[in-house]
Every structure is written in C-alpha cells, then in structure tokens.
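[1] Predicted model and sequence below, questions to follow.
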Amino acid sequence: MAVPTYGDLLRSAVTSAVHLEMRDVYTVDSEQERIAAWRAGHRYDPADRGSWWRPWLDLIAETVARGVDVRRARIVSEPVSEYIRYSHSYAFTNVAAGEGLRWLPRRRASHLVLPGNDFWLVDGQLVLFNHFDGDGRPTGVETTDDAATAKLCASAFDAVWEHGIDHEDYRPA
C-alpha cells in the first residue's frame, strides 16, 4: 500500500480523522524556528489570527468544513516536558481550525490498551502509524487497513478521548 501524505490522508477522510500522540518530545524540523521563538518568550496572540494561521490549519479547516470529525488526543507525562508546554501554548490554533483536542495525563492511562506508536485513523479503517527515534525525530510512517489493527486503534483513541481533559480545561503540570 502506498503511503499517503498527511494532506492526502485528510482529504480522503469522509467521516472521521483521529490522531493519538503519546510522546513527550517531538523533534520535527519544521517546528524548530517556532520552538526557538517560544523559548525566547514569543507567544501567539489568539486575536491576531494572521500571525499564527498556517497551511496545516487550512487543511484542518477544509476537512472539518466537509463534515469530517477531526480530533487529536495527547497522552502526556507530568510534570510535562518543555516540548509539551510549547505545544500546549499554541494548540489553541488547532482548536480554532476546528480540531477537537484533549489531553490525558499518563498516570491516568495505565489501565488503557494502547498501540506502540502514534497514529492517525481515518474513517475507522485506515491507520497511518508515525515512527520516531528515541529523541523524537521522525523515522517514517507505515499504513495498514488491517481490520484488527484499525479496531485496536479506534478503541485506544476512544478510551483516551473518554478519559482526556478538554484543551480549554487542561493546565500542564
């Protein structure tokens, strides 16, 4: 199976696109400039949309406008890592684009059955797993439409979502 881009993945969604993130650190090249600015004290002003809107948010907004339920859940260790503090500070942009977002402290996830990797699940059928090295650098993706794997991912996401805290209510510890 050919590996779709994230854009292709979201454009193919008909009913849902859910994303589970379970790492405390992501080292993604495209974020390094924003992280450096955040470390230097820069914070986005929610009222100044032009300063923080980016193409990814256009894709989310377009997907949601088609009636697709786009949600993200993040399992985080507490106290949170610097990366999670940074991520939380700008996550309002994803919510503004129409993405649902919940946070689950890792200590509250011990009873959940989770896959070994972060994933996107589209329409409950196609799973795209994201692979990372120990330092959070992306090492590749893999897709599967195996029904048992999709069912595991759907169940895991639903459980994290059920126990998660809405973005507006979560305060990183």
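    Arrived safely.
[2] okay, CA-based contacts and neighbour counts for the rest of this
    OK.
[3] other SSEs contacting the longest helix anywhere in the chain?
    Ranked by residue count and defined by DSSP state H, the top helix of the chain is helix 147-163. Contact here means 3 or more CA pairs under 8 Å, 6 or more residues apart in numbering; DSSP states H and E; on that basis helix 147-163 packs against strand 16-21, strand 69-76, strand 100-105, strand 118-122, strand 126-132.
[4] Following element in sequence after the longest one, please.
    Using DSSP states H and E, the next helix or strand after strand 69-76 towards the C-terminus is helix 82-90.
[5] and the gap between the residue of the chain most remote from its centre and residue 82?
    Centroid-distance maximum for the chain: residue 40 at 24.4 Å, with CA atoms, centre = their mean. Using CA to CA, to the nearest Å, we find residue 40 at a distance of 13 Å from residue 82.
[6] How much space separates the residue farthest from the centre of the chain from residue 51?
    For residue 40, the distance to residue 51 - CA to CA - is 17 Å.
[7] Chain neighbours aside, what residue packs nearest to residue 77?
    residue 106 (5.1 Å; CA to CA, 6 or more residues apart in numbering).
[8] next up, a second structure to put side by side with the first:
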Amino acid sequence: MLHLRNDWSVWLDLFHGCQKHAFHLEVRDSYGVPQESERLRRFLAGEPDLIDDYKSSWVTLVQETTARGVEISRVRVVTVPHSGYQRWLLSVTGGNVEAGEDIRYLPRHLAGEVPPDDWWLFDDERVVFNLVDENGSQASAGMAVTTDPRIVEYCRSVKQRLWELATPYAEYVKK
C-alpha cells in the first residue's frame, strides 16, 4: 500500500484519471471534517445553511467527472435513528445527486457484515482508503492506496452486495 497525503490535489488526480466509475463506501455515523464543522453547527442550531468553497468544489468535480461519462456512486451505511451528522448529510445530499452522483442509503441493521473503513473504488482497479481516527477526523497518514487484486476484488464484492440492498437517496428521504 502506498500512503499519500490527503489533500485536494490528490483527489483531483484520482478523479481526473478515472475512466469508468468511482464508488465510495461510507460506514461511519459521523465525521470530524474541519471544512464541514460550521455548516453542521448551523444545521444543528436550526440556522440556514451556507454553501462554501468546500461543497462547491466537490459539486464542480462531480459535474466535470460525470460529464466525461464517469459514474460516481456511493453507499452510506447508517445507524437508525440517524446521528446529527447523518441528519445534516441527508439535508444537503440533494445537491450532490443533482450534480450527478448516485447516492444510496442502507440502514446498518439491514447491511450484514460491513467493513470498518471507508474507501473509494476507482475503475474496479484501485482502492483508496480514507484513514480516520476514532473521532472520524483525518488521520496523520492521510490515505492509503492499493491495486492489490485481492483487496480490489473484496471491495468490488462488498460494493455489489451493499448496492443491491441500498435505497436511492430520493426514495430514502421520502420514508
């Protein structure tokens, strides 16, 4: 495995190099992302949301990537009832979906065995693990990248199983 710093330029390179699909598995009920803290605080306090450069950059990347014909999808495995963080994500995910990302939700009690770590699977060839600490904050190691065929195959099988069980965002928020 190759460890890389977790900064925007690395993510840009990964998405610009992606040819077919990028899949993200999220398994935590909350994350400690500094760029999200003010938006989360405002949501929990009942204040109006602010769109910031962090969110705008992601939406732009999704639009550019999907315009090239690359599919971007994710499954969020969530505990029900939802954490404050997951309630906030549900309130802002519509913008990601409108940008072209196919996001699905799967209640943890219906998921069966779930890996303990989040990861991205690019073109069924490369797995990028988001390394976080127990609070969901970025670990000092950043991210780990592998093309090991056994790990890639495992992640591909997890993706397939969870995708079939998960509910599309628009349907999930109606429940």
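    Noted; the coordinates are in hand. Worth saying up front: this structure is predicted, and the values here are computed from it rather than measured.
[9] before we move on, back to that, residue in the second structure paired with the residue farthest from the centre of the first structure?
    Correspondence of residue 40 of the first structure to the second structure, assessed by TM-score structural alignment: residue 45.
[10] Can you tell me how far that match is from residue 53 of the second structure?
    The gap separating residue 45 of the second structure from residue 53 of the second structure is 21 Å, by CA to CA.
[11] Also residue 81 of the second structure?
    30 Å.
[12] if I look at the equivalent of the residue nearest to residue 77 of the first structure over in the second structure, how far off is residue 127 of the second structure?
    With TM-score structural alignment as the criterion, residue 106 of the first structure lines up with residue 108 in the second structure. Per CA to CA, residue 108 of the second structure is found 22 Å from residue 127 of the second structure.
[13] The two: which has the busier surroundings?
    residue 127 (26 against 16; other CA atoms under 10 Å).
[14] Surely the more buried one is in contact with residue 153?
    No. With contact defined as CA atoms under 8 Å, residue 127 of the second structure does not reach residue 153; the gap is 9.8 Å.
[15] So which residue is dead centre in the second structure?
    residue 24 (4.7 Å).
[16] aligned partner of it in the first structure?
    By TM-score structural alignment, residue 24 of the second structure lines up with residue 19.
[17] again with residue 80 of the second structure
    In the first structure, residue 80 of the second structure lands on residue 78 (TM-score structural alignment).
[18] got it, and residue 63 of the second structure?
    By TM-score structural alignment, residue 63 of the second structure lines up with residue 61.
[19] okay, now its match: neighbour count?
    By other CA under 10 Å, the residues close to residue 61 of the first structure number 19.
[20] ok now do it, which residues does it touch?
    97, 98, 99 (CA atoms under 8 Å, 6 or more residues apart in numbering).
[21] got it, and residue 31 of the first structure?
    Counted by CA under 8 Å, 6+ apart, residue 31 of the first structure has zero contacts.
[22] So it, which state does it fall into?
    Assigned by DSSP: H, G, I helix; E, B strand; the rest coil, the conformation of residue 31 of the first structure is helix.
[23] what do we get in the second structure for it?
    So, by TM-score structural alignment, residue 31 of the first structure is matched to residue 36.
[24] what's the distance between that match and residue 174 of the second structure?
    For residue 36 of the second structure, the distance to residue 174 of the second structure - CA to CA - is 25 Å.
[25] Adding distance to residue 140 of the first structure, write the helices and strands packed on helix 147-163 of the first structure out as TSV.
    Formatted as TSV, these follow (distance: least, CA to CA, whole Å):
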stretch	distance to residue 140 of the first structure
strand 16-21	15
strand 69-76	20
strand 100-105	24
strand 118-122	12
strand 126-132	5
